[in-house]
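Asker: give me a 3D structure for the following:
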Amino acid sequence: MAREQMAEQDPEVRPLDAIDRTILRLLQEDGRASIRSVAERVHVSRANAYSRINRLIEDGVIRGFTARVDHERAGQGASAYITLKIVQNSWRTVREQLITLPGVAHIALVSGDFDVLLLVHTADNRTLRELVLTRLQAIEDVLSSRTLLVFEETDLVVGDRAERAPRPPGPVP
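Answerer: Below is the predicted model:
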């Protein structure tokens, strides 16, 4: 969290070159890729790849490494997007409370008809109901909420997009 706050406050943003962007793409495809493998694929030395990855981490470009989870297989069979209207200027206070809620996977301050968008994963609809009606509604600065139940979801990463690129119209070979 502290690193994210530092990145938000640090006005100096170093530009990324083509090698940096390629390293990012490779790590998005496989966060467990070795330095050696990354270096070979971008045609730089291991020391150069190592220092570039460390710089991307220190600059807050890479915020961390994570596993892609099948939420249903992990016992989180109910997912939903929840929109919130909140009291004006209460974003930071509300965000700190939302971070502590179980099952919250993503929090965004947005523009439009609502103020906050949450993605949550819970064990079942009963747990989702408890989260929305008891926990969210108990937050003082939350004025209203709307829950959009997710029936099916597809997480995309860089490698997936290339595999799923639309084919031109015509007969399939």
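
Asker: only C-alpha atoms for contact and neighbour calcs from this point on.
Answerer: Noted.

Asker: what ranges do the strands span in this protein?
Answerer: Remark: strands assigned in the chain by DSSP state E are 78-86, 104-109, 116-122, 142-150.

Asker: quick one: contacts for A49?
Answerer: With contacts defined as Cα atoms under 8 Å, 6 or more residues apart in numbering, A49 is in contact with I35, V38, A39.

Asker: please name the residues that touch the first one.
Answerer: Residues in contact with I35 (Cα under 8 Å, 6+ apart) are R46, A49, Y50.

Asker: next, format the residues you listed as TSV and append distance to E140.
Answerer: Compiled in TSV, the contacts of I35 are given as follows (distance: Cα to Cα, whole Å):
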residue	distance to E140
R46	52
A49	48
Y50	46
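
Asker: in helices, which of those fall?
Answerer: In this view, the contacts of I35 that belong to helices under DSSP state H are R46, A49, Y50.

Asker: residue closest to the middle of the chain?
Answerer: The centroid of the chain falls nearest to H106 when counting by Cα atoms, centre = their mean (6.1 Å).

Asker: could I get the contacting residues of that one?
Answerer: Counting by Cα under 8 Å, 6+ apart, the residues that H106 touches are L117, L118, L119, V120.

Asker: second input sequence below; structure requested for side-by-side comparison:
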Amino acid sequence: MRDIDDLDKSILKLLSKDGRMSFTEIASQLEVTEKTVRTRYRTLVDQGILEVVGVVNPISLGLKVSAILQLGVESQKLNDVMEKMMSYKEVRHVSLITGEYQLLMQVNVKTYDDLTLFLKDLNTLSGINKSNVMVQLEVNKNTFEIH
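Answerer: Take a look at the predicted model:
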């Protein structure tokens, strides 16, 4: 994988603000040709540096309750628990982390009753020895922009 240069970073920065920006608009703003932008874009995608996805706002789908969960997991059960967490439709994000807890997750559900049911189900799983649940009251920023 090659290093990304200033032009690549500029393309990434523009796309991180507006993923639907046309190659023509990017080229105009960066004062390069559209072909240059198209070639750089394809290389960034091919190398796995850039992934183009649609980000859905969970609230717009009626998933109004969001929580961050930290899970303490027995080391010999870590992979099993991680796989199980990734299989839940309510789980939006799973990270392996350092510190007191081994897994960090984001869960989105419609109601607090749904969150309660999810947590009760979680408590039946083998290998989880502790948890910390933080309900998100507001999300004030949820972006990733290149600086």
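
Asker: which stretch among the strands of the first structure comes nearest L98 of the first structure?
Answerer: For L98 of the first structure, the closest of the strands of the first structure is strand 104-109, at 7.4 Å, according to Cα to Cα.

Asker: pull up the aligned stretch in the second structure for that closest one.
Answerer: Aligning strand 104-109 of the first structure against the second structure (TM-score structural alignment) gives residues 91-96.

Asker: pull out the buried residues from that stretch.
Answerer: V91, V94 (16 or more other Cα atoms under 10 Å).

Asker: likewise for stretch 140-147 of the second structure?
Answerer: For stretch 140-147 of the second structure, the neighbour count (16+ other Cα under 10 Å) marks no residue as buried.

Asker: so how far is that stretch off the chain centroid?
Answerer: Stretch 140-147 of the second structure has its C-alpha centroid displaced from the chain centroid by 12 Å (Cα atoms, centre = their mean, to the nearest Å).

Asker: where do the helices sit along the first structure?
Answerer: Counting by DSSP H, one finds helices in the first structure at the ranges 2-9, 18-29, 35-42, 46-58, 91-99, 125-130, 158-163.

Asker: so which of the ones you listed gets nearest L149 of the first structure?
Answerer: Of those, the one closest to L149 of the first structure (Cα to Cα) turns out to be helix 125-130, at 9.2 Å.

Asker: the second structure: matching residues for that closest one?
Answerer: Taken onto the second structure by TM-score structural alignment, helix 125-130 of the first structure occupies residues 112-117 there.

Asker: give me the contacts around the matching stretch.
Answerer: V65, V109.

Asker: straight-line length of stretch 54-68 of the second structure, end to end?
Answerer: From its first residue to its last, stretch 54-68 of the second structure covers 22 Å (Cα to Cα, to the nearest Å).

Asker: what's the local residue count around T33 of the second structure?
Answerer: 13 (other Cα atoms under 10 Å).

Asker: nearest to E4 of the first structure, of the contacts of I35 of the first structure?
Answerer: Nearest member of those to E4 of the first structure, counting by Cα to Cα, is Y50, at 21.3 Å.
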